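> Sequence plus the predicted model coming up.
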Amino acid sequence: MIKKLVLAALSVSVIAVTGCSQESGGQQAAGGQGAPSGVPVNVVTVEQQNVSTTLELPGRVSAFRQSHVRPQVTGVITQRLFEQGTVVEKGQQLYQIDDLQYKAALNSAKADVASANANVKTLKAKAARYKDLMKVNAISGQEYDDVVAQLDQAMAAVSVAEAQVALAEVNMDYTKVYAPISGRISRSFYTEGALVTANQTDPLATITQLDPVYVDVQVSSEQALGLQMALRDKGSLTVDLTIPGSHQSLEGLKGTVEFSEVIVNESTGSVTIRARFPNPDNILLPGLYVRATIHLSDTAALVVPQRATIRQPDGSLSVWVVNGDNPELRSIGVLQAFDGNWQVSNGLSAGEQIIVAGYHKLRPGAKVMPIPLSKDA
């Protein structure tokens, strides 16, 4: 009887233990089914976008026109007739040079003309009398010819005297120094009372036209070839400017490429490109260092975020491409960087998914659980 009771108790214990084991196993199985099947990663789909191909280069601003004002006659400056640093107009008088000696020279030249004309009048009358005398053989033909020759010489002397008057008038006008172009004038390098000489090396002042202005940039011969092709295809190229280290906005200033030099600098291998910019507010000053961005073309191209790429030891770029739940590290070629992205030239196709976040947790043979990256991320 006791043996039967012991056996019954053991049977109940075995059943209880077996039930607990099955329940525990079921819970583990259920827990295993709910767990993630791979490493969670954020992915984006590779798509074609409109990409603007640009060329960013350093450059210098140069004046559209610049004139060094110099005197054309010798004399003492008696007046300065402009405000330094202001805008002057073409033809505006800037300086007055002492004109006393030039007035005297002009009066003397006019007197020479009057004297020459009087001599011509006398010789004309003499030639007329000699002509009548020659008809009655009162004088020889030689004497008449001599008078005619003297008359011709006197008329030539009148022409010479008149030319001297014209020259004296020019020199007289040169005592008034005018602005040859419109623009902003510099400080005056000479004051009233200073002696200046004709065609001297040092200018009296400098006038600079600031609207528009030129921006000159240097490009390599290879870049120049691409620019020439882009100019041929588009007809004109747009240029944007920034001033390094400045908070001044230049968004409203859009320039165009004017021309490219036809000669490559042998020592540097570079070619000068000149762009023209409107400058209504005179923000761009000659000599200013700028960064010029030349827009070469707009094309549809594959684009990937720069944060999705991995730089390899050899300098190449790679991305993790997702095929189902199997990631693949693939090398890609790129053309240019813009706005935090790379323009892809090879290695990817439209519609493929690449990992942009979480790839640092991947190990060889690891599975992934792709999660599309939200647009706001």
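Happy to help now that I have it.

> drop to CA atoms for contacts and neighbour counts, all remaining ones
OK.

> helices and strands around the one helix or strand residue 343 maps to, which ones?
Here residue 343 sits within strand 341-346, counting by DSSP states H and E. With contacts taken as 3 or more C-alpha pairs under 8 Å, 6 or more residues apart in numbering; DSSP states H and E, strand 341-346 sits against strand 289-305, strand 326-338.

> What are the buried residues along that strand?
342-344 (16 or more other C-alpha atoms under 10 Å).

> any idea which of the helices and strands packed on strand 341-346 is most buried?
Of all the helices and strands packed on strand 341-346, strand 289-305 has the most neighbours on average by mean count of other C-alpha atoms under 10 Å, namely a mean of 18.

> one more structure, for comparison:
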Amino acid sequence: MRGQRRVWVAAGVLGAAIVAAGLWGIGGRQDAPRAAAQPAGIPVTLARVAHEDLTQNIDGVGTVTSLHSVLVRPQVEGLLTALLVEEGQMVEKGQLLATIDDRAIAAALEQAEATRQSNQAQLRIVEQDLQRYRTLSQRGSISRQILEQTEAEAARLRGTLRGNQATIEAERVRLSYTRITSPVAGRVGIRNVDVGNLLRTNDSSGLFTVTQMSPISVVFALPQETLPRLQPLLGGAAPVVAHSRDGGELLGEGHLNSIDNQVASSTGTIRARAVFDNPDGKLWPGQFVTVDLRAGVLRNGLVLDSRAVRRGLDGAYVFRIEEGKAQKVPVRIVQEVEGRSLIEGLAAGDEVVLDGHSRLTPGARVEIQGDAQALARRSQP
């Protein structure tokens, strides 16, 4: 009896264990789908699309170009007797720069003046004779032929005097060339000759250059797609800002002056010129600079923090949050200014992912981190 009782107790314990295991399996199978249906969301932060006035800028790279740069060359041959300016010196228009030996030209001028005086004396004698011959011709005392010959001689001498005067003027011009003056206000460059050298008019190197520094211009190239935005700006003094090539130091502020009359077919760009007062001389001819042309203000545009915009093979896109899930939405970037993007393809108030893109896929569930409203405000200027 005692052995049978032990068997029944063991069977009861085993049955209870089987029932418990069955109940646990049923509960586990019911909880497992619930856990799989609600996986943990990907943590993200949000930014909100908002209407805003945004300054439209057109960026480019340009070269500083002087509005007036002159290679000073001799116009007469002669010995260089003096250089009256130093390299790098600022000069005014009309300032004396150098002198050339003028003795030969001065002598030729005196000779031309002496020849004119001699011909003037001859003309006075002929004119006196002509006056007498006219009186005698009226009385019939001399032949008509003598009168006509005297009139012809007087006309020849008058023509000779005009030639003498032209020669004198030409010599005076040549004499003025021996005093080389600056044709423009600007800075003197590195000289190519020293005092004592013989200057020749066919010397291509010249003495030095004088380059206007203020005002000065920047010539830059822009894509041909910007032409419709450039044309309305002509004549309106659209502001232009020039920075150093790395975009750091501000070098000057000017205005758009002109655009080229054709697009370069090889590059698909069009050249534009901006003029700067350059009072501090920070813009230097030949210098490469970055240019920021302010094309106006776009009123009430859709603006978003640029960090929210992703770029893929098909173009720019954002992840918009709808009902706690990320939806990939293609957008078009109209312009980017100081960390903000002017976009098309969204609506005001749309919430998009600002940070946490690395694990996102279309349709993924997200978990918003922080205050979405505060993030939206920080995404705006």
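Now that the structure is in, tell me what you want to look at. Only a predicted model underlies this, so the values are computations on that prediction, with no experimental measurement involved.

> before we move on, back to that, for the buried residues of strand 341-346 of structure 1, give me a markdown table that also has distance to residue 167 of structure 1.
Shown next, in a markdown table, are the buried residues of strand 341-346 of structure 1 (distance: C-alpha to C-alpha, whole Å):
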| residue | distance to residue 167 of structure 1 |
| --- | --- |
| 342 | 70 |
| 343 | 69 |
| 344 | 72 |
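
> now, among those residues, which is nearest to residue 54 of structure 1?
residue 343 (11.9 Å; C-alpha to C-alpha).

> What residue in structure 2 is paired with the closest one?
Aligned against structure 2 by TM-score structural alignment, residue 343 of structure 1 finds its counterpart in residue 342.

> next one: residue 173 of structure 1
So, by TM-score structural alignment, residue 173 of structure 1 is matched to residue 176.

> give the contact list for that match.
Counting by C-alpha atoms under 8 Å, 6 or more residues apart in numbering, residue 176 of structure 2 makes contact with nothing.

> From residue 228 of structure 2, how far off is the match of residue 343 of structure 1?
Counting by C-alpha to C-alpha, to the nearest Å, the gap from residue 342 of structure 2 to residue 228 of structure 2 is 18 Å.

> rewinding a little: looking at the helices and strands packed on strand 341-346 of structure 1, spot the one closest to residue 16 of structure 1.
Here strand 326-338 is closest among those (C-alpha to C-alpha), at 44.2 Å.

> which residues in structure 2 does the longest strand belonging to structure 1 match up with?
As assigned by DSSP state E, the longest strand anywhere in structure 1 is strand 47-69. Strand 47-69 of structure 1 corresponds to residues 50-72 of structure 2 when matched by TM-score structural alignment.

> mind listing the strands in the stretch 201-350 of structure 1 by residue range?
Under the criterion DSSP state E, counting those that start in this stretch, strands of the stretch 201-350 of structure 1 are mapped to 205-220, 238-242, 255-260, 270-277, 289-305, 310-311, 317-323, 326-338, 341-346.

> in what helix or strand does residue 14 of structure 1 lie?
With DSSP H and E as criterion, residue 14 of structure 1 is part of helix 2-34.

> Now that helix: buried residues?
Buried residues in helix 2-34 of structure 1 (16+ other C-alpha under 10 Å): none.

> what do you get for stretch 258-268 of structure 2?
258-259, 263.

> Identify, from those residues, the entry nearest to residue 124 of structure 2.
residue 258 (61.3 Å).

> how about the residue lying closest to the closest one once chain neighbours are set aside, what does it touch?
Residue nearest to residue 258 of structure 2 in three dimensions, not counting chain neighbours: residue 273, with 5.3 Å by C-alpha to C-alpha, 6 or more residues apart in numbering. Neighbour list for residue 273 of structure 2: 217-220, 256-259 [criterion: C-alpha under 8 Å, 6+ apart].

> residues contacting residue 136 of structure 2?
Residue 136 of structure 2 touches residue 142, counting by C-alpha under 8 Å, 6+ apart.

> give me the stretch of structure 1 that stretch 211-222 of structure 2 matches.
Counting by TM-score structural alignment, stretch 211-222 of structure 2 corresponds to 208-219 in structure 1.

> How about the residue nearest the centre of structure 2, nearest residue that isn't a chain neighbour?
Centroid-nearest residue in structure 2: residue 220, 3.5 Å away (criterion: C-alpha atoms, centre = their mean). Excluding the flanking residues, the one nearest residue 220 of structure 2 by C-alpha to C-alpha, 6+ apart is residue 62, at 3.8 Å.

> With residue 274 of structure 2 as the reference, measure out to the one you found.
The value you get for residue 62 of structure 2 to residue 274 of structure 2, if C-alpha to C-alpha is used, is 10 Å.

> Also residue 255 of structure 2?
5 Å.

> what sits in contact with each of these two?
residue 240.

> More neighbours: which of these two?
Using other C-alpha atoms under 10 Å as the criterion, residue 255 of structure 2 and residue 274 rank with residue 274 on top: 27 against 22.

> Go ahead and confirm that one touches residue 258.
Yes. Applying C-alpha atoms under 8 Å as the test, residue 274 of structure 2 and residue 258 come out as touching, 7.1 Å apart.

> Per the alignment, name the residue of structure 1 opposite residue 350 of structure 2.
Per TM-score structural alignment, residue 350 of structure 2 is aligned with residue 352.

> related to what we said a few turns ago, tell me the contacts of the residue nearest to residue 220 of structure 2?
Going by C-alpha under 8 Å, 6+ apart, the list of residues near residue 62 of structure 2 reads 218-221, 288-291.

> Over to residue 254 of structure 1?
By C-alpha under 8 Å, 6+ apart, residue 254 of structure 1 lies in contact with 238-241, 277-278.

> and which of those is nearest residue 368 of structure 1?
residue 240 (44.0 Å).

> What is the burial count for that closest one?
Residue 240 of structure 1 has 19 neighbouring residues, counting by other C-alpha under 10 Å.
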